[in-house]
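**Student:** Sequence first, then the predicted structure, then my questions.
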Amino acid sequence: MTQAQFSLKDALFNEAKVEYLGGLLARADSRFDRAGFQRDVMALLPELELKQRIDHIAQVLTSYLPEEFDGAAATIERALPPELDPHKSDDDFGDFIFAPLGAFVATQGINQPERALETLAAITKRFSMEYAIRDFINAHETLVMKVMQEWAQADNYHLRRLVSEGTRPRLPWGRKIVLDHHTPLALLDRLYCDPTRYVTRSVANHLNDIAKIDPDLVLSRLERWQVEGRQTGKEMDWITRHALRGLIKQGHRGAMEHLGYQVDPPIVDPELRVLTPDVGIGEALEFEATLRAVVDTNLMVDYVLEFLKADGSHRVKVFKLKQVTLKAGQVVSLRKRHRLRGDATTYRLVAGVQRVKLQVNGVLRGAEEFVLTQA
């Protein structure tokens, strides 16, 4: 029997979730037609993709919530369940069924931004509103940045995280914002020393976004924060590594040196050996690398896979292998088993000759080919 494939959209947005949301709204307003809401949502929901489901539910809400936005906002706020556990410090994103509430506020409240921002602040304590807030940044930048100065000092860490996450220059799947990437830096100056990893991870991701635009700005900001000493050394190191991860994969000299890695370090040319020269899609590529240091050195070893594309070009992806400190003359052998998934949603594997390369402190130091076949 073939195992049913997991469906994220069905796990996050389904009849039970719609019934739950309808129940909350009905308890908040006795005039809310719970049965009609559920009927209209479910009429189209099964055939829609994830983002479409969010927009669809938000659109249906326009027929069942009060026509005046202030009344609709009040109903939403009364309907919200208790806030997420304030004692947690990470991985508490909330329930996706509240995402349509943010989409509703973004469309129906865009011309009443002060009231709408109050509602988004309430919702984000149950589910992150970083996507909805971007509409207001584009339409009411001055107001939003002023409100975010208050949110950056809020007791609730979900509000503090929204300040960083909502203003990210390249938020995945998020609407593009016209906000200059320098503008939120004053807010990040406060948030980088937050005691909550949920917030500091967002700050690091925000810097990683900026690094794609202005690497020197990110490096100078990190240096400034390290000198200020307002964050613990351990967490500051984590923020720095996470913020520079994109630059490290690119072999950016300044990022490498910032983390204490010499670009093109003195090592004997590594030996790279593919152990599975013929591997099927869905199986695992195995390889090993041997490195020997000439002098004491810190090494950041990555591996690069160059996947063949249907048009004959290659898709390049960089993966972490090992961070190691070697003494002069010391030898280290590294072995890796990398599954070549045939069910990835973001790219398709094509049978043929592929390449694996070794990258040491940002510099390519060896390459070998292998043949990918149909399983």
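**Tutor:** Perfect, thanks for sending it.

**Student:** make it CA atoms for all contacts and neighbour counts henceforth
**Tutor:** OK.

**Student:** Run through the strands of this protein in chain order.
**Tutor:** In the chain, the segments counted as strands under DSSP state E are 267-274, 278-280, 284-293, 297-308, 314-326, 331-339, 352-360, 363-373.

**Student:** Figure out which of these is closest to residue 259.
**Tutor:** In terms of C-alpha to C-alpha, the element of those nearest to residue 259 is strand 297-308, at 9.8 Å.

**Student:** List of residues touching that closest one?
**Tutor:** Strand 297-308 has contacts (C-alpha atoms under 8 Å, 6 or more residues apart in numbering) with 249, 260-262, 265-266, 314-328, 349-362.

**Student:** if you set the cut-off to 6 Å instead, what comes out?
**Tutor:** Outside strand 297-308, the residues that touch it by C-alpha atoms under 6 Å, 6 or more residues apart in numbering are 261, 314-326, 350, 354-361.

**Student:** Next up, a structure to set beside the first:
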Amino acid sequence: MASGFSLKDQLFNREKVRYLAGLFAAAEPGFDAEAFEAQVMAELPSLELKQRMTLIAEVLADHLPEALPAAAPVLLKALPPPLDPGRTDDDFGDFIFAPLGEYVAAKGVAAHPDLVMDRLQAWREAGAQDRKELDWMTSHALRGLVKAGHPRAMAMLGYDPELTLDALIAVPDQVRIGEALDFSCRLQGAAGAPVLVDYILHFQRPGGKASAKVFKLKQARITGGVLELGKKHKLKGDATTFKLVPGPHRIELMVNGKVRAGAEFELLPEG
């Protein structure tokens, strides 16, 4: 009986790994393509798709200069020639380049944010990668900066941090530990404007301090000039990694990296 289709084997296999190794060997004389291929293929067959991507990124780090500023020019030089701009087949490009985004993220975007964004922008301007694939790589590499609301990272992903809009968020006055915080929000702005909406919960901690955590809400467009969203956030009383403390709490609505609205609520002991 014939085996079924395997996406992981189509996207990440020996042929693809050898192709990537050849590009880096051509870009950097000291890059050992055979050793890179052997190191990757020793583990790759037993891994799932995302694990394969992580593996290639980790092995790549072993074979490139340790410092990201020194490795970045090699990454740029290793990219293939620009794709045909007249192509209309909606091809996603070669996914073997996806681990480059994983590599950049792992090397410490927080430590070198401008360098990373400069390099991603240079790749985009060079047209050396399929746009959809580069969009994915950019989103993956900048995910930490986006969560922190970094303005340039937001702009690179197509979200205007200075977008003019009105925002409201509504929450109940009180909610008990073990229940769900049922909140709703309303955005009013330019019709069709893309928005990345997150919410921040400021949790009460022992000793009176507060701890903020960012949660994803929605990627959308303000269709018709108005966008209404809602969510029920479960406030688990039995979580082992984060213990809830009764007391005053705050929720904030962050749109395209900027806090646009907020509200207070009282977290009551579990009933």
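**Tutor:** Structure received. Computed from a predicted model, the values in this text were never measured in an experiment.

**Student:** Superposing both, give me the TM-score.
**Tutor:** The pair, once superposed, lands on a TM-score of 0.68 when counted by TM-score structural alignment, normalised by the length of structure 2; 226 aligned residues with a C-alpha RMSD of 3.6 Å.

**Student:** quick one on the thing from earlier: which of the contacts of strand 297-308 of structure 1 are buried?
**Tutor:** Buried members of the contacts of strand 297-308 of structure 1, counted by 16 or more other C-alpha atoms under 10 Å: 261, 318, 321, 326, 350, 354-361.

**Student:** from those residues, which single one is nearest residue 375 of structure 1?
**Tutor:** residue 350 (11.4 Å).

**Student:** which residue in structure 2 lines up with that closest one?
**Tutor:** Under the alignment (TM-score structural alignment), residue 350 of structure 1 maps onto residue 245 of structure 2.

**Student:** separation between residue 78 of structure 2 and residue 23 of structure 2?
**Tutor:** Applying C-alpha to C-alpha, to the nearest Å, the value for residue 78 of structure 2 to residue 23 of structure 2 is 5 Å.

**Student:** ok so, going back, can you tell which of the strands of structure 1 is closest to residue 222 of structure 1?
**Tutor:** strand 297-308 (19.8 Å).

**Student:** okay, the closest one sits on what stretch of structure 2?
**Tutor:** With TM-score structural alignment as the criterion, strand 297-308 of structure 1 aligns to 193-204.

**Student:** residues of that stretch that come out buried?
**Tutor:** Under 16+ other C-alpha under 10 Å, the buried positions of stretch 193-204 of structure 2 are 193-204.

**Student:** that older thread, mind putting the strands of structure 1 in CSV, distance to residue 20 of structure 1 included?
**Tutor:** CSV is the format used below for the strands of structure 1 (distance: least, C-alpha to C-alpha, whole Å):
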stretch, distance to residue 20 of structure 1
strand 267-274, 52
strand 278-280, 45
strand 284-293, 42
strand 297-308, 44
strand 314-326, 41
strand 331-339, 39
strand 352-360, 49
strand 363-373, 47
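
**Student:** For residue 159 of structure 1, find the nearest of those strands.
**Tutor:** strand 314-326 (32.5 Å).

**Student:** okay, and stretch 54-65 of structure 1 goes to which residues in structure 2?
**Tutor:** Going by TM-score structural alignment, stretch 54-65 of structure 1 lines up with nothing in structure 2.

**Student:** Identify the residue spatially nearest to the counterpart of residue 218 of structure 2 in structure 1, adjacent ones excluded.
**Tutor:** In structure 1, the residue matched to residue 218 of structure 2 (TM-score structural alignment) is residue 322. In space, and not counting its chain neighbours, residue 322 of structure 1 is closest to residue 301: 5.1 Å by C-alpha to C-alpha, 6 or more residues apart in numbering.

**Student:** And for residue 244 of structure 2?
**Tutor:** residue 237 is the one closest to residue 244 of structure 2 (C-alpha to C-alpha, 6+ apart), at 6.5 Å.

**Student:** repeat for residue 333 of structure 1
**Tutor:** Per C-alpha to C-alpha, 6+ apart, closest to residue 333 of structure 1 is residue 290, 4.4 Å.

**Student:** Then residue 59 of structure 1?
**Tutor:** residue 104 is the one closest to residue 59 of structure 1 (C-alpha to C-alpha, 6+ apart), at 7.1 Å.

**Student:** go on, residue 117 of structure 2?
**Tutor:** residue 153 is the one closest to residue 117 of structure 2 (C-alpha to C-alpha, 6+ apart), at 7.4 Å.

**Student:** Let me know how buried the counterpart of that neighbour in structure 1 is, in neighbour terms.
**Tutor:** By TM-score structural alignment, residue 153 of structure 2 lines up with residue 255 in structure 1. Using other C-alpha atoms under 10 Å, residue 255 of structure 1 is surrounded by 27 other residues.
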